[in-house]
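Novice: pasting the sequence and the predicted model now:
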Amino acid sequence: MRVFLTVVMAFACFMAFAQSEKEIIILNLMSKEPIAEASLVDKDQKIVAVSESNGKIVGDFSGVYHVFAMGYDIQKYQTSETTIDTVFLKVKSYDFDEIVVTGQMRPTSVRESLYKVDVIGIDQMQSRGAVNLTDILANEMNARIVHDNILGSNLILQGIAGENVKILLDGVPQLSGAGGGFDLSQVNLHNAEKVEIVHGPQSVQYGTSALAGTVNIISKTLEEEKWQGGLSAYYESVGQYNADIALGRQWKKWNINLGGGRNEFTGYASPMVTEARRMNWNPKVQYLGNAKIFRDYNKLRVGFIQHFFHESNTSKGAPDPSTGGRTANDHLTTSLRMTSGVFANGEIGKNWYLNILNSYQIYSRNTASYLVNLNDESSKKRSEAEDEFALVNARGSVTRSQLLEDRLNVLLGYDYSMQSASGERIDKERDDLRNLGVFTSVNAKIGENVETQLGLRYEYNNTYDADIIKIGGVHLPLIPSLNIKWNMGSKDHFFRFSMAKGFRVPSMRELYYDFQDANHDITGNRDLGAEVSDNFILSGSYVLVQEESRKASINPFIYYNRIHDKIESVYKPSDAPVGRTYENIPYFQTQGVNINVSWEENNQWSATVGSGLLGRTGTDASDQFFWSPELSLQSWYRLKLLQTKFSLYYKYNGALAQFELDEEKGLVDRTLGDYHFLDVSATRAFFHESLIVTLGCKNVMNVTDVEQTGEGSKGLTARTGSNSELPIAWGRTAFLKLTYNINQ
């Protein structure tokens, strides 16, 4: 009898233990295939189990967990009373469902936007080893980057350079400072959540300088009621050493986010540099800081933002032969940018959305010349000059949506800015530039498949008349735009069409700034007129395959820009290698076409192939077109065995010409030769994505200097000059990027 009772009790204990075990199956939401190496993480952020090749986890589990798997969104999981649970993970997506805010009436998805918007997320920044905007945009279609060792890296978008591209940081317009456009190397991505690139004009929303496109860097926001953050380190074999930190936390309705970093580049001399000590990629050290504090009032968010940037750029001179090579003249350029802003955005009632952003920004630039004793490296300051630019910007809008049974949305807004400048290199008889815009947009749905948006902006400038529209012989200061989106029977097949006027007044730099050093002699022109432009864009997306495990689409893009009285840098006689001033060109025109084909297979691999052709002409081209082709490939492959993602970014940039008329009105050009960029990398996540490691190679084709040919004197920007070669990149390099996320 005792033996029988012992057996029964043992059997009962075994059954109770067996029933306490739970089987969890981890599946792909789309394909329903099992996911291996998925981590089950408890509330203390500890990995308690990892799924097998069949997607199964077996054990004694109870309570709330999170499931992590590389390439998938994190999924919260609550155990049930059954013995078998199934958890579905969604593939990470940064395409049509990504929410964008730049230039929109209210936050909307890429698919539903009336504009063509490209989004570059954290995954792409990590796999590219991106440090600043230059790293992100260099491989994008329609984009070219031109470099100068003092004035920075300038973006050419849709064949248009300089001031016609709007750069925003958390929606705040950025001052261009001293270059022919905004220096992209001064926009660091250490705290970026994503980069939104809006193609085409945003002149109704943002006014001046928003013709070719708008680039908005969106900062991270950590919104958990615990301390979160991250540490990041970056090394590149050319001599780049970066480190940054971010921290954030939410207390009930309050939130604070802080960040900072340091970037150091030791400089690079390409093969075209033959003199000792000289470099065409100057050594520089950057310090970065950011803060964001806000409070939520129901669905309205009110807060404060602060961005800090400091850079020291050292230009080393060649040994002076007059002193037997014992001395040299060096230049130290120090840049400081401080941006402060207050904002309020969100819903203020049913179907009402408010967006207000007021900011103040200063940009100072100090250039000092030193006589350096090369025997003991001691130095003596010989001269110094400092300039300061300031920008006050106040903008706001309110949107009333879902009128007429959700068929009509109306936006009203204002935009005020004031630019000022001071310093030894600024014309003493300068005037501040003040601009006031009042704008409206009306969005209407026509039937089930057509959506239109009409925009209109009243523009006042204290120096220039914005007489853009002519009605009945009367010129009116109005800037119009029209957007149309047509869904071809499905939200996956659509076309977008946009047309808009643009208006741009000369910048403080183009009007009043004089810059001279050993290599540059650039002067402003007080007699410049304002630019008036027309832009037309046709883009679309057609889904070729839409299945649970695969997706393919084709995306055409056609654009046309015509600018009247375009402000161009033109040659002027000078002893410096780069002698330029500014003039109005009667008209300038660009047009082009791109086609991208994308394919993604079961979260296993993805490829996007693009091809394009850019044409440019104008008064200085005698109406002759100069053409430039482009090719691109962006691809990744996920090797499940190693839990590693391999990425490839390729871009072919065809020859690009600058054209002008010589003194005898004959057509001459200066053409930059073609070149290829290729970057490759491998990314692996460890400790349920707490540590992310990327190892890669940039510029595999080892591009450094690209030859310029032709008799023209005009370079791609004011700083290109007449050198026979132009520095494009600093050659082939290896890089390592480490990112450690804390409580994320």
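Specialist: Received the coordinates, thanks. As the structure is a prediction and not an experimental result, all values here were calculated from the model.

Novice: rest of the way, CA atoms for contacts and neighbours
Specialist: Fine.

Novice: helices of this structure, start to end?
Specialist: According to DSSP state H, the chain carries its helices in the segments 2-20, 122-128, 133-137, 203-206, 403-406, 508-512.

Novice: could I get the buried residue list for the second one?
Specialist: Pointing back at helix 122-128 there. Neighbour counts over helix 122-128 (16 or more other C-alpha atoms under 10 Å) mark Ile122, Met125, Gln126, Ser127, Arg128 as buried.

Novice: what do you get for the longest one?
Specialist: If you call a residue buried by 16+ other C-alpha under 10 Å, then helix 2-20 has these buried ones: Ser20.

Novice: Ser185 and Leu155: what is the separation?
Specialist: Taking C-alpha to C-alpha, to the nearest Å as the measure, Ser185 falls 10 Å from Leu155.

Novice: more neighbours: which of the two?
Specialist: Ranked by neighbour count (other C-alpha atoms under 10 Å), Ser185 and Leu155 place Leu155 first, with 27 against 17.

Novice: so what's the more buried one up against?
Specialist: Counting by C-alpha atoms under 8 Å, 6 or more residues apart in numbering, Leu155 touches Ala143, Arg144, Ile145, Val146, Ala161, Gly162, Val165, Gly181, Phe182, Leu184.

Novice: so which of the residues you listed is the closest to Lys92?
Specialist: For those, the residue nearest Lys92 by C-alpha to C-alpha is Ala143; the value is 26.5 Å.

Novice: excluding chain neighbours, what is closest to that closest one?
Specialist: Closest residue to Ala143 apart from its sequence neighbours, by C-alpha to C-alpha, 6 or more residues apart in numbering: Leu157 at 4.8 Å.

Novice: which of the contacts of Leu155 fall within strands?
Specialist: Counted as lying in strands by DSSP state E, out of the contacts of Leu155, are Ala143, Arg144, Ile145, Val146, Ala161, Val165.

Novice: and the strands in the stretch 251-400 of the chain, which stretches?
Specialist: According to DSSP state E, counting those that start in this stretch, the stretch 251-400 of the chain carries its strands in the segments 254-265, 284-297, 300-315, 327-349, 352-373, 379-402.

Novice: put this next to the first one:
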Amino acid sequence: MKLNYIYILVFALFFQSAIIAQNTSIRVIDSQTNQEIPYVTVALYKINGQLIRGLVTDNNGMVRFDLDDRVNYSVSFLGFETLEGQIGKGEHLTLEMTEQYDTLDDIVITGQYGPKKADKSIYKINVISSRDMQQRGVNNLAEALSQESFIRLKTDPSTGTSLEMQGMGGENVKYLIDGVPIIGRVAGDIDLSQINMDNVDHIEIVQGPMSVVYGTSALAGVINIITKKNKTSKNMFTVNGYTDTKNNYNVGVFGSISKGNSTLSVSGSRNIFQGIDLDLNIANNNTTGKDRYMEFKPKLVYNGDIEYAYRKNDFQVSVKSSIMNSELKNYANENPFTLIAYDNNYITLRSMNTLNFSDRISKSSSYNVVGAYTYFKRTAEDIRSDLSELTHTRTGTTGTIFHNLMTRGTFTVAPEESKFNYQFGWDINSDKGDGDRIEKEASMSDYAAFASLQWEPISSISLQPGLRYIYNTSFETPLIFSMNAKWGIIENLNIRASYAKGFRAPSLKELFLDFHDSNHNLAGNPDLKAETTDSYNASLLYTINKGTSTIKLEPSIFYNDGKDVIALIRTNPVTEEYRNTNFGGRRTRGFNINLAYLNKGLRLSAAYNKTGESYDYAGDAIWTKEVSYANYTLNGQYNFRKAGVILMANYKLYGKTPALATSSDALGDYYFVYKESMSDLETTLSKKFFKNKLDLVIGGKNLFDNYWSRTYGYENGQEFRSPINYGRTFFAKVNYRF
């Protein structure tokens, strides 16, 4: 009997050993510190390339799994070089990951036939990673873009922050979230400070017209915000918080549950700004010495996202709904005798609802279809505030509503080893607007079919012609054409060049806006023509690798020749009415030079951007003298690896900037005024704790203490000060992963 127990025990130990032997594992460590790296993504593929499943390392840097056959693996983690190889049944690998100091391995999808490394893309695409945003303590899209040398930010305390690229902004820049257009512009711009970054994986920026691929409003370029996707089998939950010395208090959460082929992800955030008074605009009737008016208005913003995704092999379907609600308060100074003030609340609601399908039909062909409905509503409430009785009564409400329905589909054929790949698809957008500030219920639809071909006559040269046919229900449209070329002269030297025809139909607001109150006298113009642009871009990327050092030189040039350019100008100097009008033409040209040096934990970069503008006001081929302006950026970062500390400093100088002013003597005459130069400096220090679960970032923004900027050069000798920032700010941000 005892002998039987011994046999059973020996058999159990042998069986357990056999199970352990069959158990396969991968352990991931840092090549410099030899410490385990948790939360690393490990993807397993069949030898033919088909995805089997995704895994995430635990707190000890381990993943364990069972295998029947030998498979390929890909190990990736933000900020480290990707490792690839093969593993078989019963093997136990320890892999050393090396920190990645270059950005050439960033994977991009904007305008691509499929996910591709940035340096292999035929387009010049700038990428802002979530790692960079985390280390800088970024809260919104405006802060994320602020250090890009080719982007100029403009801040309006009431309408928010907007930008210019290649001398163009407003309706000429297309904003996307996972390929879906963002609607709801105020004064022609999307308020970038409303777009939260907590659930963002990275941002892709394409400069120059992308009208063939993305249609109207993509004259200056495209900014595509790519949100986080949980493609692993691990549940995830993170929480973050932010506070600073200028009355900002933010909190956000992200959670994702994965079971089998299904994943449910939820995120939400609340951002509070309590307002800043710069005392630049105190009402003349204020005799009490108290000032309720704030240049930077108090703002409360809520963001929420929920997404369900089903993935099996190469087939994916996802349903996502996002909502943003923002309330901005405008406090006015009270009448000193009645203690009555007339305030305003501005409420913005944006809801985006998306359905996406994609699949690989065969080894060489795939499709992607997306459909979305976006609802946008902006409401202005008039509030009567009795400061003696502390009561607030709503006395009036006006609102504007916009609806957008869109669907976009692409079919791609890209055989391996083929010199020809091609893609074709459709893009349909339907817009509808109504409300108190729209002259009538307005609508416009845009139906487009597009196609492009990638041809590699030799391995170092890629050519991509593209065509887009558009039917617009309100405007005649030209056939849109583009040609892109990439030449890899040698391994580390790439040249890109492109020509593109741009097209932009006027927006419903530009056509039908009717906004008249005590502070505004704005009118739409139903007789507007559509804008067209001929754009030329070229860039060079030269990379020198020597030992652990890398040097990158990246110069680029651009030239845009626009016709029937839409601008908001003063049409009646007596009533101060402003109306959207077509200029005959606008030309912008310039260049950008980036130089970067990377060596282990050290990253240094410098950039110079210059842009020139000239106008043909009447369309008679009489062009103004070109005026130009420049940006300068300097960036430095050092990673103290053993201490786990990253120190970063970013500097940007905005040169003297021109703007158009209307002559008071004769309508149709314009001249340039100038906003004085200004510079900005931010520094941050970030460190990880508790086996990389906790990220802490502390730092300072606007360290040169900018509050306002002076605009000068008006014909009557006047100068104006306008608020641009609320001064030197110190902040702390934490992110904790459970």
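Specialist: That came through, no problem. Note that this is a predicted model, so its numbers are computed, not measured.

Novice: so after superposing, what's the score?
Specialist: TM-score of the superposed chains, computed with TM-score structural alignment, normalised by the length of structure 2, equals 0.86; 677 aligned residues with a C-alpha RMSD of 3.1 Å.

Novice: before we move on, back to that, and the furthest pair within the ones in strands among the contacts of Leu155 of structure 1?
Specialist: The widest separation within those (C-alpha to C-alpha) is 14.2 Å, between Val146 and Val165.

Novice: so if I had to pick from the two, which one is more boxed in?
Specialist: For Val146 of structure 1 versus Val165, the count of surrounding residues by other C-alpha under 10 Å is larger for Val165: 27 against 22.

Novice: what's the matching residue for that one over in structure 2?
Specialist: Correspondence of Val165 of structure 1 to structure 2, assessed by TM-score structural alignment: Val173.

Novice: looks like Tyr45 of structure 2 contacts Tyr73 (just checking).
Specialist: Yes - under the criterion of C-alpha atoms under 8 Å, Tyr45 of structure 2 is in contact with Tyr73, at a separation of 6.1 Å.

Novice: can you lay out the buried residues of helix 122-128 of structure 1 as TSV showing distance to Leu169 of structure 1?
Specialist: Converted to TSV, those look like this (distance: C-alpha to C-alpha, whole Å):
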residue	distance to Leu169 of structure 1
Ile122	16
Met125	17
Gln126	19
Ser127	22
Arg128	21
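
Novice: for Thr327 of structure 1, state which of those is nearest.
Specialist: Among these, Arg128 lies closest to Thr327 of structure 1 (C-alpha to C-alpha), at 41.0 Å.

Novice: residues touching that closest one, list them.
Specialist: Asp135, Ile136, Asp679, Val680, Ser681.

Novice: how about the last one, what's its match in structure 2?
Specialist: In structure 2, the position corresponding to Ser681 of structure 1 is occupied by Thr684, as judged by TM-score structural alignment.

Novice: residues near that match, how many?
Specialist: That count, for Thr684 of structure 2 with other C-alpha under 10 Å as the rule, works out to 21.

Novice: look up how far Tyr638 of structure 2 lies from it.
Specialist: Relative to Tyr638 of structure 2, and taking C-alpha to C-alpha, Thr684 of structure 2 is found at 11 Å.

Novice: where do the contact lists of those two overlap?
Specialist: Leu647, Met648.

Novice: for Val238 of structure 1, give its distance to Leu614 of structure 1.
Specialist: Val238 of structure 1 sits 33 Å away from Leu614 of structure 1, going by C-alpha to C-alpha.

Novice: these two: who's more crowded?
Specialist: The neighbour count for Val238 of structure 1 versus Leu614, taken as other C-alpha under 10 Å, is higher for Leu614 (23 against 16).

Novice: please report how far the more buried one lies from Tyr650 of structure 1.
Specialist: 18 Å.

Novice: give me every residue that touches the residue minimising distance to the centre of structure 1.
Specialist: Centroid-nearest residue in structure 1, with C-alpha atoms, centre = their mean: Val195, separated by 4.2 Å. If you count contacts by C-alpha under 8 Å, 6+ apart, Val195 of structure 1 has them with Val119, Ile120, Gly121, Val215, Asn216, Ile217, Ile218.

Novice: contacting residues around the alignment partner in structure 2 of the second one?
Specialist: Spelled out, it's Ile120 of structure 1. When structure 2 is aligned by TM-score structural alignment, Ile120 of structure 1 is paired with Ile128. Shown in contact with Ile128 of structure 2 (C-alpha under 8 Å, 6+ apart): Ala144, His202, Ile203, Glu204.

Novice: the first one: how many residues sit nearby?
Specialist: Counted by other C-alpha under 10 Å, the residues lying close to Ala144 of structure 2 total 23.

Novice: surely it and Val138 touch.
Specialist: Yes - if you go by C-alpha under 8 Å, Ala144 of structure 2 and Val138 touch, sitting 5.9 Å apart.

Novice: how about the counterpart of Ile446 of structure 1 in structure 2: what's its closest non-neighbour residue?
Specialist: Aligned by TM-score structural alignment, Ile446 of structure 1 pairs with Pro457 of structure 2. Once flanking residues are discounted, Pro457 of structure 2 sits nearest to Lys419: 6.5 Å by C-alpha to C-alpha, 6+ apart.
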